[in-house]
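**Q** Provided below are the primary sequence and the corresponding predicted coordinates.
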Amino acid sequence: MDGITPQLLALQLFTGLALGAIYVLLAVGLSLIFGMLTVVNFAHGAFFMVGAYVGLFATEKTGSFWAALVITPIAVAAIGMLCERWLIRPLYGRGIDYPLLLTFGLAYMMVEGVRIIFGKAGIPFETSEVLQGATNLGFADFPTYRLFVIGVVAALLVALWLLIEKTSFGLIVRAGARDPVIVRVLGVDVSRVWLIVFGVGTGIAALAGVLSAPLQGVSPEMGTSVLTIAFVVTVVGGMGSLMGAVVAGLLVGVVESMAVLFFPEAAKVSMFVIMAAVLLVRPQGLFGRAGLMA
């Protein structure tokens, strides 16, 4: 423990928050789709990966990282909506296994498609010059880009909360997640709501992909490990719970970051330890509802 100062602990905390912010985006998109559609989206990691590639392509074509941040979630959301409309929707009502298996196969198709178009080698992703370098936090310097990621995720979560809690569309989403039959009886086109929700969920995953790209580069396999993390965070927070996704994402990110400092060998295992501990106490997760998978 020698050499571990309060400044180092604070830096690791901020590093964990930046890492957790990416996890939050992944889990929020996954939870949003499951909470409304009851679809276990195994293609979520692939949409994350496609988002990174779309962001890379948009940055090269426009010369602007900022433009890529806007274009990427919109483009991938459109792809996600097409998948929901023509591939997933026909499977509603046939049991939870059918969409799961379809999205599992869809993920493989998306990865192979990217390999064919862009190749198998990883590609570096350069961000805007404004976001390069470090920012002085008073106690130490911290990478400016990681602070930017934390800020973007915080702003997005506020916007998502306002959408779900303060708008008529959000009311329909919340009601549809609890009882879609009643919502349909009231004259609401639930299918259109499902389409939009799936698009929003995949768009958020794509935004997570383009935000993480400058930190790790871009490769066809980048969505595989991320999918595991997304499901761990979602299970810890509670399937279908947006609040659970936020809390669990930040918790897993901070714990993993601190584990790197104190016990590096166990850093990658720490999230599974958290999941096991939570499930032993609350099988439905921190904020999940019992029986949701039934």
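**A** Perfect, thanks for sending it. In this text, all values refer to a predicted model and were calculated from it rather than measured experimentally.

**Q** please count neighbours and contacts with C-alpha atoms only from this point.
**A** Fine.

**Q** give me the longest helix you can find in the protein.
**A** helix 6-37 (DSSP state H).

**Q** now the element after that one, going C-ward?
**A** helix 44-62 (DSSP states H and E).

**Q** so which residues make contact with the very next helix or strand once past that next one?
**A** Moving toward the C-terminus from helix 44-62, the next helix or strand (DSSP H and E) is helix 65-83. The contact list for helix 65-83, computed with CA atoms under 8 Å, 6 or more residues apart in numbering, reads 47, 50-51, 54-56, 58-59, 62, 127-128, 195-196, 198-207, 210-211.

**Q** second structure follows, compare the two:
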Amino acid sequence: MEIFGIPHQAFLGQLMLGLVNGAFYAMLSLGLAVIFGLLDVVNFAHGALYMLGAFAAWILMDQAGINYWFALVLAPLLVGLLGMVVERTMLKRLYGLDPLYGLLLTFGLALILEGVFRKLYGVSGQSYPVPELLAGATNLGFMILPNYRAWVVFASIAVCVGTWYTIERTRLGAYLRAGTENAKLVQAFGINVPLMVMLTYGAGAALAGLAGVLAAPVIQVQPLMGSNIIIVVFAVVVIGGMGSILGSVVTGLGLGVIEGFTKVFYPEASNVVVFAIMVIVLMVRPAGLFGKEA
């Protein structure tokens, strides 16, 4: 049986690969959207935080014998704490200024973090084993489904939906949105806005760290893994709409699938298809697919 001229197993396998890539795009762009949408900071250090999450999981395993499931909790917490320190010591001084200042600061921070880890671990990469519970694959009859990749897709979608619901449908999310639009009014009601802003940046950083832990068993853990993906993730955020959480999730998953199928039908274009779509979207709808027109 063939689908679009290729064997159905190859077609479905490529669909799964696209969904896995799209899951990472969605989680990373979600963190970017949360930070930009609520704090108006273009966080170019997001790729470095993703790398730190993967390295934190590997170091916890290598130095302390901590397994994947504990690292899935501990590593994002550590990255989130680092994010809060960065927000309190650096970014808070830039609020109210042009977002370009935040971009330059976080870009420099990303270069520093990558340089430190290149000095410590080189660029060859470290392998992280797939957890025993998720090893192997499941035969669905029409395709062989790798268990770990299925887990990555499921976990990423669950986290993305949970984050969207928290920000868009809960009282906490309402406080967050109100605090970024009119901080003085929210403070008048007894809400600690600086603490809320710090926790928001920490949560966005933790999402990047969580994506790094999920990626560790799939790719080599190495210092440049963040810089290799962050440009694509920024394109995803622009296509979905800067600051749009729903746009980041839907666009990330969709573009991962499109990129995957491009590798089958026209491999030469697979590295540029996301950017080609970004150009078209910006020409037709500059605010992005889910963004709000100014």
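**A** All right, it came through fine. Small disclaimer: the values here were computed from a predicted structure and weren't measured.

**Q** any idea what the TM-score is?
**A** Taking TM-score structural alignment, normalised by the length of structure 1 as the basis, the two superposed chains have a TM-score of 0.93; 291 aligned residues with a CA RMSD of 1.7 Å.

**Q** before we move on, the earlier item: would you mind checking the contacts of helix 65-83 of structure 1 for buried ones?
**A** 47, 50-51, 54-56, 58-59, 127, 195-196, 198-207, 210-211 (16 or more other CA atoms under 10 Å).

**Q** hang on, the earlier thing: list the buried residues for the longest helix of structure 1?
**A** In helix 6-37 of structure 1, residues buried by neighbour count (16+ other CA under 10 Å) are 11-37.

**Q** quick one: residue 17 of structure 2 from residue 243 of structure 2, how far?
**A** Using CA to CA, to the nearest Å, residue 17 of structure 2 is found at 27 Å from residue 243 of structure 2.

**Q** before we move on, the earlier item: between helix 44-62 and the longest helix of structure 1, find me the angle.
**A** Angle of helix 6-37 of structure 1 versus helix 44-62, following axes from the mean of the first three to the mean of the last three CA atoms, to 10 degrees, is 110 degrees.

**Q** which other helices and strands contact helix 6-37 of structure 1?
**A** Using 3 or more CA pairs under 8 Å, 6 or more residues apart in numbering; DSSP states H and E, the elements in contact with helix 6-37 of structure 1 are helix 44-62, helix 144-166, helix 168-178, helix 190-216, helix 222-237, helix 242-262.

**Q** what's the helix or strand for residue 142 of structure 1?
**A** Counting by DSSP H and E, residue 142 of structure 1 is found in strand 141-143.

**Q** off-centre distance for that strand?
**A** 24 Å (CA atoms, centre = their mean, to the nearest Å).

**Q** hmm, who's touching it?
**A** Residues contacting strand 141-143 of structure 1 (CA under 8 Å, 6+ apart): 11, 132, 133, 134, 135, 136.

**Q** so which bit of structure 2 is that strand matched to?
**A** The aligned range for strand 141-143 of structure 1 in structure 2 is 144-146, by TM-score structural alignment.

**Q** could you list the buried residues of the matching stretch?
**A** Going by 16+ other CA under 10 Å, stretch 144-146 of structure 2 has these buried residues: 145, 146.

**Q** kindly report the same for stretch 286-294 of structure 2.
**A** Applying 16+ other CA under 10 Å to stretch 286-294 of structure 2 flags 286, 287, 288, 289, 290, 291 as buried.

**Q** what's the first one aligned with over in structure 1?
**A** Think residue 286 of structure 2. So, by TM-score structural alignment, residue 286 of structure 2 is matched to residue 283.

**Q** before we move on, what SS does that match have?
**A** Under DSSP: H, G, I helix; E, B strand; the rest coil, the three-state class of residue 283 of structure 1 is coil.

**Q** for the residue lying closest to it once chain neighbours are set aside, what is the enclosing helix or strand?
**A** The shortest distance from residue 283 of structure 1 to any non-neighbouring residue, by CA to CA, 6 or more residues apart in numbering, is to residue 290 (7.9 Å). Residue 290 of structure 1 belongs to no helix or strand when assigned by DSSP H and E.

**Q** surely residue 290 of structure 1 touches residue 241?
**A** No - Residue 290 of structure 1 is beyond contact range of residue 241, at 11.6 Å (criterion: CA atoms under 8 Å).

**Q** residue 156 of structure 1 -> structure 2?
**A** Residue 156 of structure 1 maps onto residue 159 in structure 2, by TM-score structural alignment.

**Q** which ones are touching the closest residue to that match other than its chain neighbours?
**A** Distances taken as CA to CA, 6+ apart place residue 27 nearest to residue 159 of structure 2, at 7.9 Å, with adjacent residues excluded. Residue 27 of structure 2 sits next to 156, 159, 160, 207, 208, 211, 249, 252 when contact means CA under 8 Å, 6+ apart.

**Q** ok, so of these, who is nearest residue 188 of structure 2?
**A** residue 207 (30.3 Å; CA to CA).
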